[in-house]
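Visitor: coordinates only, no sequence provided:
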């Protein structure tokens, strides 16, 4: 079987390692591997029949119809990305770089502590190090690279489709230019505030499948903006559902969402934490009794443990994960929806917790936040008396909370950060 999949770093985990690098005060450099695929040899025998339009005068001895064996992972081969990324990781291991998560590599000191970081996006490398020039030279000794770009000088730089501004103690992930551009083509009618009425799914009689391309283009724009804008996550999730219920009103809603993004967008700020951070997990759910349907929302931050004493005053800095998702199963109550939100929240916490332990060297404290007293009662009593069919979900949550060493804290509904992932909030 031919392996073609070549992974990239999970965006939420990339934000975690960026925060670690900022907290360490590391230097930062971006670099491209030149014609990356052509630098990776292939083991399998791949033969190519030369095409009829080949300029044979450039290659003496070759002529139309000749078969040649390919020596490198040339562009166009389906497994070229996989071949290259595997080859790159194997080669840089000789320099001490070890992969700790998909496409995230670290270099350790003699004590076994991570001291430098390398994030791969195929041939695009983002390197953080106390001695960046030395690490760059090491990689240049193995691969041909374009001229490195210093990233920690406070200026705006481009990295895999987003702008990054890095300065002492913080890194700003900014998509303002992209968001401005994606909203320029919206109609005058769409340049008005988005309302809850705009988000209603159209009636069957209004469906117009000819609008599919326009609808999907707008939703695609929104999906890319969500990578730095947690407040747009609900809109993206909700409007994606209308891709099968296309109408003039649904297209207008996506245009209004793009204009809303333009008006509300701001950089995502990752600021230095002083010690082992605390994993702060906000989770919430909404519930429609008439349809027996729910939606969950999750936001996860890495904050200083001292901030936990006053949850209401914690700002949005260091938000590394967010999710808005329609629950697939029918539910009997708000508490059931909240319990499923808790289930997904603790499940989503593990990958971040494991990565933090590898970087900071210790298991971090975890705090999960809820605004529902009935759920607090279920957690303390360890029973779902009103809905016994949810007992298995409760036991899963309790087991994972215990393994994470997590504490559950209650806040008033008005202070629940994840609320914006379950419904449209005009102030987001």
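Guide: Ah, there it is. Here the structure is a predicted model, which is why all the values come from computation and not from measurement. Numbers count the residues shown, from 1 in each chain.

Visitor: when you work out contacts or count neighbours from here on, use the C-alpha atoms and nothing else.
Guide: Will do.

Visitor: surely residue 412 and residue 419 touch.
Guide: No. In this structure, residue 412 is not within contact of residue 419 by CA atoms under 8 Å, at 11.3 Å.

Visitor: these two: which is more packed in?
Guide: Using other CA atoms under 10 Å, the more surrounded residue of residue 412 and residue 419 is residue 419, with 24 against 11.

Visitor: so what's the more buried one closest to, chain neighbours aside?
Guide: residue 284 (5.9 Å; CA to CA, 6 or more residues apart in numbering).

Visitor: any idea how far whichever helix or strand the one you found is part of is from the chain center?
Guide: Per DSSP states H and E, residue 284 falls inside strand 278-288. Offset of strand 278-288 from its chain centre (CA atoms, centre = their mean, to the nearest Å): 18 Å.

Visitor: likewise stretch 273-280?
Guide: With CA atoms, centre = their mean, you get 20 Å for stretch 273-280.

Visitor: for that stretch, buried residues please.
Guide: By neighbour count on 16 or more other CA atoms under 10 Å, the buried set for stretch 273-280 is 273, 276, 277, 278, 279, 280.

Visitor: how about the helices of the stretch 1-150 of the chain, start to end?
Guide: Remark: helices assigned in the stretch 1-150 of the chain by DSSP state H, counting those that start in this stretch are 11-24, 80-92, 132-140.

Visitor: let me know which of those is the nearest to residue 121.
Guide: For the helices of the stretch 1-150 of the chain, the distance to residue 121 is smallest for helix 80-92, at 9.2 Å, taking CA to CA.

Visitor: could you give the angle of the closest one to helix 132-140?
Guide: 120 degrees (axes from the mean of the first three to the mean of the last three CA atoms, to 10 degrees).

Visitor: ok, and what's touching helix 80-92?
Guide: By CA atoms under 8 Å, 6 or more residues apart in numbering, the residues outside helix 80-92 that reach it are 3-6, 36-37, 39-42, 73-74, 97-99, 122, 139, 142.

Visitor: quick one: buried ones out of those?
Guide: 6, 36-37, 39-42, 73-74, 97-99, 122, 139.

Visitor: can you list those in TSV and add distance to residue 188?
Guide: Output for the buried ones among the contacts of helix 80-92, formatted as TSV (distance: CA to CA, whole Å):
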residue	distance to residue 188
6	42
36	44
37	45
39	50
40	51
41	54
42	54
73	49
74	47
97	52
98	52
99	49
122	40
139	51
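
Visitor: take this one as well and set it beside the first:
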């Protein structure tokens, strides 16, 4: 700042200035000195700027005597100086610089830091799609949505659809009956290229107020497992099948409601006073709504020649003369793929005739998973969801970590001070668990922090924030499904013996590949205390064997029969010897059931038990925190990449 001293008639340049806006600038010297005319001050400052920037000495010899005054610059005092030391000031040198001197420019390549989100490596179409998904605004309340004409029209469209489906009847509330509440949920629907398709407003019932035996009974409805989703995409990548996505409009309205349920009048609907709505259709949010919809869909799709698989009830397969059609259902979203292209078109046409559906084209965005396709394969990521987690955590600085966990960290239940409000902790952990669908690199860290949700502390919250800082630095990472891999399964299993300091239970970790594509992984604490490392490893081997048997059967349902035994790689020779040994002894009596199961599958040639050294044991990634070099080495082997 350039400050004018009216007493000394000088201009002072200083960084530290305090503005007193309630006082006059010339209260001590009187206003008659300048007659309320401060134009000289602006002229003086402009001429000083010319001198400092142009360095022209010819301007210093003007008629105005004020131009000869010294310009004083105050510098911030060094922190090591004493408090009573006199402030140092010096006069600015206004000598002109040499115009012919060339400034040296750096020749280093400028690139964006890794901690910032960059879409430059994506294709233009996928980059536009992701940017469009991130840019849309979605209100959270009715009052907020009612301010925009787009969301008003969306709510009117939803109410019209509910009236056409005869979802309710307007009645008086019978004596002894209770009503349940409702709310609006808003979502922006996008096209396959990421551009705006429509604004979707959905009326949802508050089913958490329902009472069992009064307004609901059976509630279970199967949905597709995420392992099934990854396996289907990996198979389609190898087979070079196109994957299509379809969305059912108001899917739950297709299910009939048998119970007597009354609901409050939703905001925006005009009905007579003291009237309520008796539901006739299964509205979103009701506890029995998913089951009613799935039963209806299962009946319809079975009439078209599809059959539900025993390995995953939400997986439907149909064999035709031209090949196979595979349909996977997750509530009201479905993906369709297979080798029979004409059969897929016919299937989509039949579904659109039965239900009100929307064909979304090729699979690009499914359940929050962003899907990018190239000739090399499919890439699955959750960039948008990861950005939402970072925003929810409140982290605004640029600090990132190289690993999600500190090496050797062993958290206990009583570490730190209990959180006064554990809800944010639980919300973040729940979000991280869903993010691990495409991020196996955070599986063990999320497994650890999820064990303290009943009573989280400041130490546990710090571990969650460390995971989020790691995600912030690797936000673009995801799982890559190669199109050039084989269709053979290979699994790795490992265990951390007594690794939990709270109860000394061991941790099971395994991962299963379909060729080069990682399709299944797990990090789970064992239910019993193991008395030896061999026992812990063998229990992990039994869990991995069950996963292999399930995956082999599911691939068989999809038309892929694996003839060769699946390699189950283990780094514990004692466990391998026990599986191959025909004789039981006292040391294996307490794990006899696991021994029988693993040995039975080994004799049936479902699995093989090759030994792998601990250096190349990929399942080690899911059992304990690792140092940065080891972490990055195994992460590269798992095909977790940032495009």
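Guide: Arrived safely, thanks for sending. Everything quoted here is computed from the prediction, not taken from an experiment.

Visitor: and residue 41 of structure 2, how far from residue 54 of structure 2?
Guide: 20 Å (CA to CA, to the nearest Å).

Visitor: which ones are touching the equivalent of residue 417 of structure 2 over in structure 1?
Guide: Under the alignment (TM-score structural alignment), residue 417 of structure 2 pairs with residue 207 in structure 1. Going by CA under 8 Å, 6+ apart, residue 207 of structure 1 touches 245, 246, 247.

Visitor: same question for residue 312 of structure 2.
Guide: Contacts for residue 312 of structure 2 (CA under 8 Å, 6+ apart) come out as 224, 225, 228, 554.

Visitor: now do residue 391 of structure 1
Guide: Residue 391 of structure 1 makes contact with 383, 384, according to CA under 8 Å, 6+ apart.

Visitor: and it, helix, strand or coil?
Guide: Per DSSP: H, G, I helix; E, B strand; the rest coil, the local secondary structure of residue 391 of structure 1 is helix.

Visitor: related to what we said a few turns ago, other SSEs contacting the strand holding residue 284 of structure 1?
Guide: Counting contacts by 3 or more CA pairs under 8 Å, 6 or more residues apart in numbering; DSSP states H and E, strand 278-288 of structure 1 packs against strand 293-303, helix 334-360, strand 366-370.

Visitor: downstream neighbour of the first one in the secondary structure list?
Guide: Sequence order places strand 319-326 as the next helix or strand after strand 293-303 of structure 1, per DSSP H and E.

Visitor: in structure 2, what range does that following strand match?
Guide: On structure 2, the counterpart of strand 319-326 of structure 1 by TM-score structural alignment is residues 518-525.

Visitor: give me the mean deviation of that stretch from structure 1.
Guide: Following superposition, stretch 518-525 of structure 2 is found to deviate from structure 1 by 0.9 Å on average (mean CA distance after the TM-score superposition for structure 1).

Visitor: stretch 533-546 of structure 2 too?
Guide: Compared with structure 1 after fitting, stretch 533-546 of structure 2 has a mean deviation of 0.8 Å; criterion: mean CA distance after the TM-score superposition for structure 1.

Visitor: can you tell me the closest non-neighbouring residue to the counterpart of residue 106 of structure 1 in structure 2?
Guide: Alignment note (TM-score structural alignment): residue 106 of structure 1 maps to residue 317 of structure 2. Leaving aside its chain neighbours, residue 317 of structure 2 sits nearest to residue 326 (4.7 Å; criterion: CA to CA, 6+ apart).

Visitor: count the neighbours of the counterpart of the residue nearest to residue 419 of structure 1 in structure 2 for me.
Guide: Aligned counterpart of residue 284 of structure 1 in structure 2: residue 494 (TM-score structural alignment). Look at residue 494 of structure 2: counted by other CA under 10 Å, it has 30 neighbours.

Visitor: pretty sure residue 494 of structure 2 is touching residue 571, no?
Guide: Yes. Using CA under 8 Å, residue 494 of structure 2 is in contact with residue 571, at 7.3 Å.

Visitor: shared neighbours, those two?
Guide: By CA under 8 Å, 6+ apart, the residues touching both residue 494 of structure 2 and residue 571 are residue 617.

Visitor: now for residue 204 of structure 1: which residues touch it?
Guide: residue 245.

Visitor: how much space separates it from residue 13 of structure 1?
Guide: Going from residue 204 of structure 1 to residue 13 of structure 1 by CA to CA gives 41 Å.

Visitor: just residue 215 of structure 1 next, same as before
Guide: 30 Å.

Visitor: more neighbours: those two, which one.
Guide: In terms of neighbours (other CA under 10 Å), residue 215 is the more surrounded of residue 215 of structure 1 and residue 13; the figures are 25 against 19.

Visitor: counterpart of residue 362 of structure 1 over in structure 2?
Guide: So, by TM-score structural alignment, residue 362 of structure 1 is matched to residue 561.

Visitor: cool, residue 298 of structure 1 as well?
Guide: In structure 2, the residue paired with residue 298 of structure 1 is residue 510, using TM-score structural alignment.

Visitor: now do the same contact list for its match.
Guide: Listed by CA under 8 Å, 6+ apart, the contact partners of residue 510 of structure 2 are 491, 492, 493, 494, 521, 522, 523, 540, 544, 619, 622.
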